[in-house]
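**Q** coordinates only, sequence not included:
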């Protein structure tokens, strides 16, 4: 099968990643610089769309760009599935911590809002909670 290269617009469409985001990923070296035409236009091979889809899905799952860079390194470095699993499980633990933090925030804000009678701002428990050091 012959290799087919395409422009950044087609790459964006195929991967579901915004054109400016593609350029940003190139800038931070998450995406290698693509080959260019003599006129300087980027030409992307099919594997760039696969890599961008991987990055996009990783972002959708809450991985940071550094975590995605690490995962790509594991994949490209021929590391074991066990190492990828360890990275994924570490991310799951991070998600669980964030969920617990969100639940605490929800409870605090709900309780504070329930004490608000809708009166004057100086007596507002929400503003008081936001202004307190604890």
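**A** Yep, that arrived. The shown structure was predicted, so the numbers you read here are calculated from the model rather than taken from an experiment.
**Q** Could you use CA atoms for every contact and neighbour count after this?
**A** Fine.
**Q** Which other helices and strands does the helix or strand that contains residue 93 contact?
**A** Using DSSP states H and E, residue 93 maps to helix 81-114. Packing partners of helix 81-114 (3 or more CA pairs under 8 Å, 6 or more residues apart in numbering; DSSP states H and E): helix 65-76, helix 125-131.
**Q** Out of these, flag the one nearest residue 99.
**A** Nearest of the helices and strands packed on helix 81-114 to residue 99, taken as CA to CA: helix 65-76 at 19.0 Å.
**Q** The structure to be compared is supplied as follows:
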């Protein structure tokens, strides 16, 4: 009886582990960690996915958040598997008296140029820095 219970538990354990691996791979999620290090309040932060050519810029998609706290990293995520374009990311932060924007990173269809799919950005008084 004991070997039967051990065998049954082993099968159940292996099935449980395989069920956990059915989720989407984390490599499809691009993460943007943004910290407001300026003294200005930021009301809205948006990360745009843009496709550019010589004559125009086309918005592919975006993720946003409102009311950014000071010195607290905010995580925005984007599922790159939803994408079918080639372009770059653009951060636009709107404050009460100031606007910040920067182009950073590139994507091509369902791939991202950053190997770990993580962008760490700091909003400073007069600029935005991308931290490697």
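**A** Everything's here; your move. As the structure is a computational prediction, the values presented were derived from the model and not from experiment.
**Q** And the TM-score between these chains?
**A** After superposition, the two chains reach a TM-score (TM-score structural alignment, normalised by the length of the second structure) of 0.25; 46 aligned residues with a CA RMSD of 3.7 Å.
**Q** just to revisit the earlier point, minimum distance to residue 102 of the first structure: which of the helices and strands packed on helix 81-114 of the first structure has it?
**A** It is, among these and with distance given as CA to CA, helix 125-131, at 16.1 Å.
**Q** circling back to that earlier point, closest to residue 109 of the first structure out of the helices and strands packed on helix 81-114 of the first structure?
**A** helix 125-131 (7.7 Å).
**Q** Can you show me the strands along the second structure?
**A** Assigned by DSSP state E, the strands in the second structure fall at 29-36, 42-52, 57-68, 74-79, 86-95, 99-108, 111-112, 118-123, 128-131.
**Q** Pipe the ones you listed into JSON lines and attach mean neighbour count and distance to residue 8 of the second structure per row.
**A** JSON lines is the format used below for those (neighbours: other CA atoms under 10 Å; distance: least, CA to CA, whole Å):
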{"stretch": "strand 29-36", "mean neighbour count": "20", "distance to residue 8 of the second structure": "36"}
{"stretch": "strand 42-52", "mean neighbour count": "19", "distance to residue 8 of the second structure": "50"}
{"stretch": "strand 57-68", "mean neighbour count": "14", "distance to residue 8 of the second structure": "46"}
{"stretch": "strand 74-79", "mean neighbour count": "16", "distance to residue 8 of the second structure": "38"}
{"stretch": "strand 86-95", "mean neighbour count": "19", "distance to residue 8 of the second structure": "50"}
{"stretch": "strand 99-108", "mean neighbour count": "16", "distance to residue 8 of the second structure": "47"}
{"stretch": "strand 111-112", "mean neighbour count": "20", "distance to residue 8 of the second structure": "42"}
{"stretch": "strand 118-123", "mean neighbour count": "19", "distance to residue 8 of the second structure": "42"}
{"stretch": "strand 128-131", "mean neighbour count": "15", "distance to residue 8 of the second structure": "50"}
